[in-house]
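Engineer: Just to be clear, the model below is a prediction. Sequence and coordinates:
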Amino acid sequence: MTQAAARPRLIATDLDGTLLCKGGSVSARTAAALTAAEEAGIEVVFVTGRPPRWLRLLGEHIGGHGVAICSNGGAVFDVRRERLLETFPLAAADARTVVARLRERVPGTAFAFESAAGLTREPQYEALMWGDDEAFAVAPAQDLLAEATATGSAGAAVGCYKILAKHPELDPDSYLAEARAAIGELAEITRSSPITLLEISAGGVTKASTLARWCAERGIDRSEVVAFGDMPNDLEMLAWAGTSYAVANAHPEVLAAVAQHTLSNQDDGVARVIEDLITRATASF
C-alpha cells in the first residue's frame, strides 16, 4: 500500500460503521470535514452496500455531497438530485442459477432483489431492514426472475443489481463461506451486516470495480484516492485505493488486511484523517 499523494483528489468512504454514527447520522465534526475536503478541491464519493432507496433517508446528512456508489458497486446514485445514474445488473440466467445453487447448498435461504424499480422479495424473506416491508412485488424467486414470454412481461426482479440472501440460523461468516463454495465465480458474494445476510452482485462488480471506473472517467489515478471501510464488502476497495484506512471498530478480517487504522466511527475516525490530509495538502503549497 502506498502513501497518499501530497494532495489526494478523491475520498471514497463507506457509510454504515465507517462514516455514520450509530443511528445513521453524521457528527458535526465529520460533516465539517467533508465540506472542507470539497472546498479544498477533493471529491467525496460515498461507496456503500446500501441500495439507492436507502440513500434518500440520509439526505439531511450527506445530501450536500455528490455521488454514491451503491449496492456494493451495482448502482451509481446522484445524492444531490436523488437520481439513479447507472446500474450493473446480473444477467437473469445468472441470477436464477445463483438462487438455485444457494437454495440447494443451504436450505432455508430466502431471497430479495434490488433493481431500478425498487425491492422485490420472497414471502419468507423477513422484513427486518428499512423499507423491506414496502416491496413492490412479493412472490417466489423463480417468478420474480422469470424472463418475458410471448404472453406476458418479465418477472419484477429481472435486471436486479443486487441479490439479498438471508438465513434464520447460520453464523454470518459461515454462511458467506458456504455461499462462495456453492456459487464460485458466477457472482460476487460479500456481507456487511451483523445479521446473517449476504449481498450478491454480478460477477466482477464490486465497490472497487465501480469506483475504479468512476475515477478512470475523470482521470483520477488510484494513487490519488484515499479510502475508508469497516466490513468484508470494503476489502476490494481498500486494496485498490492508493491509501486505505480501516476504522477501529472494523471486522477482524478488515483490520488484518489494512495496514493503516483510524479511530472508530463513533470517534470521528474518518474526519480526523481528512483533517490531517487537508492540513498536509495545504502545507505542501
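Structural biologist: Yes, it's here.
Engineer: okay, CA-based contacts and neighbour counts for the rest of this
Structural biologist: Will do.
Engineer: For stretch 243-255, buried residues please.
Structural biologist: 243-251, 254-255 (16 or more other CA atoms under 10 Å).
Engineer: should've said stretch 271-284
Structural biologist: Quick answer for stretch 271-284 (16+ other CA under 10 Å): 271, 273-275, 277-278.
Engineer: picking that back up, any chance of TSV for the buried residues of stretch 243-255, columns distance to residue 6?
Structural biologist: Listed next are the buried residues of stretch 243-255 as TSV, based on distance: CA to CA, whole Å:
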residue	distance to residue 6
243	11
244	15
245	16
246	20
247	22
248	24
249	27
250	26
251	29
254	25
255	25
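Engineer: Break down the stretch 101-250 of the chain into its helices, ranges please.
Structural biologist: 141-144, 172-183, 207-217, 235-240 (DSSP state H, counting those that start in this stretch).
Engineer: all strands of this structure, in order?
Structural biologist: Secondary structure of the chain by DSSP state E: the strands cover 10-13, 43-47, 67-70, 75-78, 83-87, 110-115, 118-121, 137-138, 162-166, 187-190, 197-202, 225-229, 243-247, 260-262.
Engineer: mind checking how far residue 180 is from residue 158?
Structural biologist: 22 Å (CA to CA, to the nearest Å).
Engineer: Compare the two and say which is more crowded by neighbours.
Structural biologist: Remark: of residue 180 and residue 158, residue 158 carries more neighbours, 24 against 16, as counted by other CA atoms under 10 Å.
Engineer: Surely the more buried one touches residue 141?
Structural biologist: No: the criterion here is CA atoms under 8 Å, and residue 158 misses it with residue 141 at 10.5 Å.
Engineer: Format the strands of the chain as CSV; extra columns: distance to residue 28.
Structural biologist: Formatted as CSV, the strands of the chain follow (distance: least, CA to CA, whole Å):
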stretch, distance to residue 28
strand 10-13, 17
strand 43-47, 17
strand 67-70, 20
strand 75-78, 23
strand 83-87, 26
strand 110-115, 32
strand 118-121, 32
strand 137-138, 39
strand 162-166, 32
strand 187-190, 31
strand 197-202, 31
strand 225-229, 19
strand 243-247, 18
strand 260-262, 18
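Engineer: Endpoint to endpoint, stretch 60-72 covers what distance?
Structural biologist: 22 Å.
Engineer: buried residues in that stretch?
Structural biologist: 61-63, 65-72.
Engineer: what about versus this one:
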Amino acid sequence: MARRRPRLIATDLDGTLLRDDKTVSDRTVAALAAAEDAGIEVFFVTGRPARWMDVVSAHVHGHGLAICSNGAAVVDLHAGRRMVEVRPLDRATARDVVTTLRREAPGTAFAMEFTDGIRHEAEYPPLHLDASVAVGPAEELLHEDEPGAGAPLLKLLALHRDLTPDGFLALARTAAGHRATITRSSPTALLEVSGLGVSKASTLALCCAERGISSDEVVAFGDMPNDIEMLTWAGTSYAMGNAHPDVVAAASGRTVANEDDGVAAVIETLLAAP
C-alpha cells in the first residue's frame, strides 16, 4: 500500500473501474466521492474516445478532466467532453504504419480515430457504440488535400482476425515501434497506435507537472498492456485481479478484480489509514 495519502488517483476504466457490464458500482461511486472530499484528485485515464465517456461523466468531481484515447486527448467532462489538449498522430506516420503492417501481417484491417469521429475500412467491423464518419481504404481516409487541413488523428486501430493478441503486438512493435507508440487494451488482436511518445503515462505526467504533483504522489490502477507505462510511472500502482500477466509484473501491488470493486477496495484502505 502507499505509505502516505496520495494527491492523485489515476484509474483506467474498462476492466478496472467499470464492472463487466460497463457500470460503476455504488461502492465505487462512494469511494471516488470520498477521495475527492479528502482532497485527492481523480483522473480517469482510458483508451476510450471522449464521446464514450458517458459511463463516468456523472461521477466526475473537482476539475472534471479525463485523459482519453491512450493519452492523445485531455478532455473536460464538465464542458460537454471538450478537448482541452490534443497530442495527435501524424497522418504520414500513420500511413507508413499501415503500409508496414499490410506487408508484415497481411489481412490487417484498419480504423482511424479522429477528433471528429471514427473512420474505418470495409473489412473492419462496425463499432457498436456509434456510426462511422466514413468507410474506405485507410490510405484514402488518411489523405488530406493540405497538411493540417483535416481533423487531427488521435490513433490508428489495426485488427487481425488470425494472429494472437500478444503475437500481433510483438510483431507490430518490432516492425513499426520506432515510428509510433503501439499497444493494446482489447482481448482480441486489436492494436492501438499513437504518436511516438504518446501514452497514458506521458500525458498523465504532463497533467501532474502542471499541478506540481510528483509521480510518487500518484496511485494508479490498470489491467491491460496499455496501462503498463502508467503503472510503472506512478509511485504506487495496482494491477487488477483480472489483469494481463505483464500488467501484474509491472505494478507494485495487486487488488481484486473489477467485478469485486478492486479500485474502491484500495481507495477505502487509503482513506482509512492514519
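Structural biologist: Done, it's in. Model, not experiment: these values are computed from the prediction.
Engineer: Structural similarity score between the chains, please.
Structural biologist: Overlay of the two chains. TM-score (TM-score structural alignment, normalised by the length of the second structure): 0.94; 272 aligned residues with a CA RMSD of 1.7 Å.
Engineer: re earlier: right, so of the strands of the first structure, which gets closest to residue 175 of the first structure?
Structural biologist: strand 197-202 (7.9 Å; CA to CA).
Engineer: what helices or strands is the closest one leaning on?
Structural biologist: If you count contacts as 3 or more CA pairs under 8 Å, 6 or more residues apart in numbering; DSSP states H and E, strand 197-202 of the first structure packs onto strand 162-166, helix 172-183, strand 187-190.
Engineer: Between the ones you listed, which one is closest to residue 222 of the first structure.
Structural biologist: strand 187-190 (21.8 Å).
Engineer: wait, what's in contact with the spatially most central residue of the second structure?
Structural biologist: Nearest to the mean C-alpha position of the second structure, by CA atoms, centre = their mean, lies residue 47 at 2.5 Å. Contacts for residue 47 of the second structure (CA atoms under 8 Å, 6 or more residues apart in numbering) come out as 68-71, 185, 226.
Engineer: Please apply the same query to residue 259 of the second structure.
Structural biologist: Here residue 259 of the second structure is in contact with 18-20 (criterion: CA under 8 Å, 6+ apart).
Engineer: can I get those residues in a markdown table with distance to residue 178 of the second structure?
Structural biologist: Formatted as a markdown table, the contacts of residue 259 of the second structure follow (distance: CA to CA, whole Å):
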| residue | distance to residue 178 of the second structure |
| --- | --- |
| 18 | 33 |
| 19 | 35 |
| 20 | 34 |
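Engineer: buried subset of the residues you listed?
Structural biologist: 18-19.
Engineer: Contacts for stretch 197-214 of the first structure, please.
Structural biologist: 47-48, 69, 72-74, 88-91, 161-167, 172, 175-176, 185-192, 222, 233-234, 236-238, 240.
Engineer: Contact partners for residue 68 of the first structure?
Structural biologist: 45-48, 76-79.
Engineer: Residue 22 of the first structure now?
Structural biologist: Counting by CA under 8 Å, 6+ apart, residue 22 of the first structure has contacts residue 266.
Engineer: Which position in the second structure pairs with it?
Structural biologist: In the second structure, the residue matched to residue 22 of the first structure (TM-score structural alignment) is residue 20.
Engineer: and what of residue 37 of the first structure?
Structural biologist: Per TM-score structural alignment, residue 37 of the first structure is aligned with residue 35.
Engineer: cool, and residue 215 of the first structure?
Structural biologist: Using TM-score structural alignment, residue 215 of the first structure lines up with residue 208 in the second structure.
Engineer: Nearest residue to that match in space, please, no chain neighbours.
Structural biologist: Spatial nearest neighbour of residue 208 of the second structure, chain neighbours left out: residue 214 (6.7 Å); criterion: CA to CA, 6 or more residues apart in numbering.
Engineer: With residue 71 of the first structure instead?
Structural biologist: residue 49 (4.3 Å).
Engineer: so what corresponds to that neighbour in the second structure?
Structural biologist: Residue 49 of the first structure maps onto residue 47 in the second structure, by TM-score structural alignment.
Engineer: and residue 271 of the second structure, what pairs with it in the first structure?
Structural biologist: Looks like residue 271 of the second structure aligns to residue 278 there (TM-score structural alignment).
Engineer: One more: residue 142 of the second structure?
Structural biologist: For residue 142 of the second structure, the residue aligned by TM-score structural alignment is residue 145.
Engineer: Might one say that that match is in contact with residue 158?
Structural biologist: Yes: the criterion here is CA under 8 Å, and residue 145 of the first structure meets it with residue 158 at 5.2 Å.
Engineer: Give me the common contacts of those two.
Structural biologist: In contact with both residue 145 of the first structure and residue 158: residue 92, using CA under 8 Å, 6+ apart.
Engineer: and the two most separated of the contacts of residue 68 of the first structure?
Structural biologist: Between any two of these (CA to CA), the greatest distance is 13.3 Å, for 48 and 78.
Engineer: For those two, indicate the residue with more neighbours.
Structural biologist: residue 48 (27 against 18).
Engineer: ok, the more buried one - contacts?
Structural biologist: So residue 48 of the first structure contacts 13-16, 68-73, 207 (CA under 8 Å, 6+ apart).
Engineer: What count of nearby residues applies to the aligned residue in the second structure for residue 7 of the first structure?
Structural biologist: In the second structure, residue 7 of the first structure lines up with residue 5, judged by TM-score structural alignment. Neighbour count of residue 5 of the second structure, defined by other CA under 10 Å: 20.
Engineer: And for residue 5 of the second structure, nearest residue in space, chain neighbours not counted?
Structural biologist: residue 270 (6.3 Å).
Engineer: Next, the contact list for the one you found, please.
Structural biologist: Listed by CA under 8 Å, 6+ apart, the contact set of residue 270 of the second structure reads 1-2, 5.
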